[in-house]
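**Q** The sequence isn't on hand, but the structure is:
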């Protein structure tokens, strides 16, 4: 998951550099007044989102598989703990009825 996040940040940083260069070279319009920095960040976000969606599909699927495996493992542990508690409770009730 960390790898996917770092890859997304890398794509965003690349887009930020490219958009900054395009804005300051005059190929992209500048922001109004003091909003030029925010304009560059917004354009970078708009460009990096679909690029990340397409370019990182495989990494996103691998991360998803790891998350699903972790959730399944946690569910199995919870079920095992629940069964242990049920067995202990049944044993305690059986001892209480036999005495």
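**A** Right, received. Where do you want to start? No experiment lies behind these values; they were computed from the predicted model shown. Numbers count the residues shown, from 1 in each chain.

**Q** make it CA atoms for all contacts and neighbour counts henceforth
**A** OK.

**Q** Pull out the buried positions in stretch 54-69.
**A** Of all the residues in stretch 54-69, those buried under the rule 16 or more other CA atoms under 10 Å are 56, 60, 63.

**Q** let's bring in a second one:
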């Protein structure tokens, strides 16, 4: 998951640099007043999202498989703990009835 996040951040930073250069070269319009940084940031986000979606498809699939495996492992552990608690509770009730 960290690898995917870092790759996505790298694509965003690359888009930010390209957009920043394009704005100052006059290829893209500048923001109004002091909003130029936000304008460049917004354009970089808009450009990096579809690029990340296409380029990082395999990495995203790998990350989602790892997440699903981790969730299933946690669910199995919770079920096992519940089973132990139920067994302990049942044995307590059985002992209480025989006494």
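**A** Thanks, I have the structure now. As the structure is a computational prediction, the values presented were derived from the model and not from experiment.

**Q** Adding secondary structure and distance to residue 85 of structure 1, write the buried residues of stretch 54-69 of structure 1 out as a markdown table.
**A** Converted to a markdown table, the buried residues of stretch 54-69 of structure 1 look like this (DSSP: H, G, I helix; E, B strand; the rest coil; distance: CA to CA, whole Å):
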| residue | secondary structure | distance to residue 85 of structure 1 |
| --- | --- | --- |
| 56 | coil | 43 |
| 60 | helix | 37 |
| 63 | helix | 33 |
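
**Q** Looking at those, which is nearest residue 2 of structure 1?
**A** The shortest approach to residue 2 of structure 1 among the buried residues of stretch 54-69 of structure 1 belongs to residue 63, at 9.0 Å (CA to CA).

**Q** Could you verify my assumption that that closest one touches residue 1?
**A** Yes: assessed by CA atoms under 8 Å, residue 63 of structure 1 is found in contact with residue 1 at 5.4 Å.

**Q** how about residue 29 of structure 2, secondary structure?
**A** Following DSSP: H, G, I helix; E, B strand; the rest coil, we place residue 29 of structure 2 in the coil state.

**Q** Contact partners for it?
**A** Contact partners of residue 29 of structure 2, counting by CA atoms under 8 Å, 6 or more residues apart in numbering, are residue 23.

**Q** Under the alignment, what does residue 48 of structure 1 map to in structure 2?
**A** Counting by TM-score structural alignment, residue 48 of structure 1 corresponds to residue 48 in structure 2.

**Q** Could you report the neighbour count for its match?
**A** Close neighbours of residue 48 of structure 2, defined as other CA atoms under 10 Å, add up to 20.

**Q** No further queries at this time; thank you.
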